[in-house]
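> Structure, please.
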Amino acid sequence: MKESIKMLTILFLIISFISCVTEAEKKSTQKREYAPVDKKIFDEIKAMDKEFFDAYNNCDLEKQALIYSDNIEFFHDKGGLMTSKKEIIEGTKRNICGKVTRELVDGSLEVYPINNYGAVQIGFHKFHNNQEPNAKSIPSKFITMWHNENGDWKMAKVISLH
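All right, here's what the predicted structure looks like:
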């Protein structure tokens, strides 16, 4: 009888533990609703994203160069790392201008302040091939580190994932 009670107690504890772990896993995998930590910075970065990609979509290379930091690091999952602003702009002129447009996926933008530096922007965007208007564009993730240089936002690091 004592052995049965001991086994039932152990079984009860194991089931309770598994139940708690399962509940914790459910909570950790549920999608959280995003709310900006700092609405002002969120709005500023969203505006900078729009300003940069309006220039990108309209081939305003001078505007893009002004927004890129002089110390830009551009990480592309397929193309690798580029650290020359001049080469990034030349590559955009050669491969993007008039050929590709970018669209931010509505509701995907998240911005988090980085103390004494600026902010990190995370979101999804689509690139449309203007030569093939019926081609399907699949959303891809991007991460941008924005450096606030005396009130002037600069793209310092870009991570583009496809």
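
> Every contact and neighbour count from this point should use C-alpha atoms.
Noted.

> how about the helices in this structure?
For the chain, helices defined by DSSP state H occupy the ranges 2-29, 39-57, 61-67, 85-95.

> can you put these in a markdown table and add mean neighbour count?
Output for the helices of the chain, formatted as a markdown table (neighbours: other Cα atoms under 10 Å):
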| stretch | mean neighbour count |
| --- | --- |
| helix 2-29 | 11 |
| helix 39-57 | 17 |
| helix 61-67 | 17 |
| helix 85-95 | 15 |
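
> would JSON lines of these with distance to residue 139 be doable?
Shown next, in JSON lines, are the helices of the chain (distance: least, Cα to Cα, whole Å):
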{"stretch": "helix 2-29", "distance to residue 139": "21"}
{"stretch": "helix 39-57", "distance to residue 139": "16"}
{"stretch": "helix 61-67", "distance to residue 139": "22"}
{"stretch": "helix 85-95", "distance to residue 139": "20"}
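
> another one to check against the first:
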Amino acid sequence: MKHFFLLLIISSVAGYSQNSDKQFDKDELIRQDSLFWVAFNRCDVDEMMTFFTDDMEFYHDNGGFTKGLRKFEEETRAGMCKDPANWSLRRVEIKESTEIYEINQYGAIISGEHLFYINETDKDEYLDGYGKYQNIWKYDDGEWKMSRILSYDHKAPPEKYKAE
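Purely as a prediction, here's the structure:
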């Protein structure tokens, strides 16, 4: 029994030191996050899906809960990206609201606020909504991927953004 506990302690310390040797690369995380939103704004579903873990979970205050990459992709293709030539959504980050927090031995959380603009055939783009988000990014095998997405507090955009 003593040997079991000693082995457990040694393996825990070894595992911790291996993970703590990884440098948290905030700039690379920001770059990956930006690339995701470029794909989102183009409604490039194939590219968007490369930014998620297979076991991803999406929590949306209006749309509900979606579990798994395959289901999320189906819902994205049937919903938001059903006809991007005639209707599309453009997301704009409110940069001063963005915060990043490291999760030791896992990844990071990116949270903040964003605005949504609608593009429709024969109409000028218009500001349609505001929301908050918290995305949990997992760092695994040298890659950043989103594993949990929380999108909430959707409402009309605050007055201060309507004039922009």
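
> Now do the same for residue 113 of the second structure: its match in the first structure.
Counting by TM-score structural alignment, residue 113 of the second structure corresponds to residue 124 in the first structure.

> Provide the aligned range in the second structure for stretch 73-90 of the first structure.
Using TM-score structural alignment, the residues of the second structure aligned to stretch 73-90 of the first structure are 57-74.

> Please apply the same query to stretch 16-36 of the first structure.
Across the second structure, nothing matches stretch 16-36 of the first structure (TM-score structural alignment).

> Residues touching stretch 84-99 of the second structure, excluding its own?
37, 40-41, 43, 80-81, 109-121 (Cα atoms under 8 Å, 6 or more residues apart in numbering).

> again, only using 6 Å
The contact list for stretch 84-99 of the second structure (Cα atoms under 6 Å, 6 or more residues apart in numbering) reads 41, 110-121.

> Repeat that for stretch 59-78 of the second structure.
Identification of contacts with stretch 59-78 of the second structure by Cα under 6 Å, 6+ apart yields 54, 55, 56, 57, 58, 150, 151, 152.

> Same list (these) but as JSON lines, adding neighbour count and distance to residue 31 of the second structure.
As requested, the contacts of stretch 59-78 of the second structure are arranged in JSON lines below (neighbours: other Cα atoms under 10 Å; distance: Cα to Cα, whole Å):
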{"residue": "54", "neighbour count": "16", "distance to residue 31 of the second structure": "21"}
{"residue": "55", "neighbour count": "12", "distance to residue 31 of the second structure": "22"}
{"residue": "56", "neighbour count": "19", "distance to residue 31 of the second structure": "20"}
{"residue": "57", "neighbour count": "21", "distance to residue 31 of the second structure": "22"}
{"residue": "58", "neighbour count": "19", "distance to residue 31 of the second structure": "21"}
{"residue": "150", "neighbour count": "16", "distance to residue 31 of the second structure": "20"}
{"residue": "151", "neighbour count": "21", "distance to residue 31 of the second structure": "20"}
{"residue": "152", "neighbour count": "17", "distance to residue 31 of the second structure": "23"}
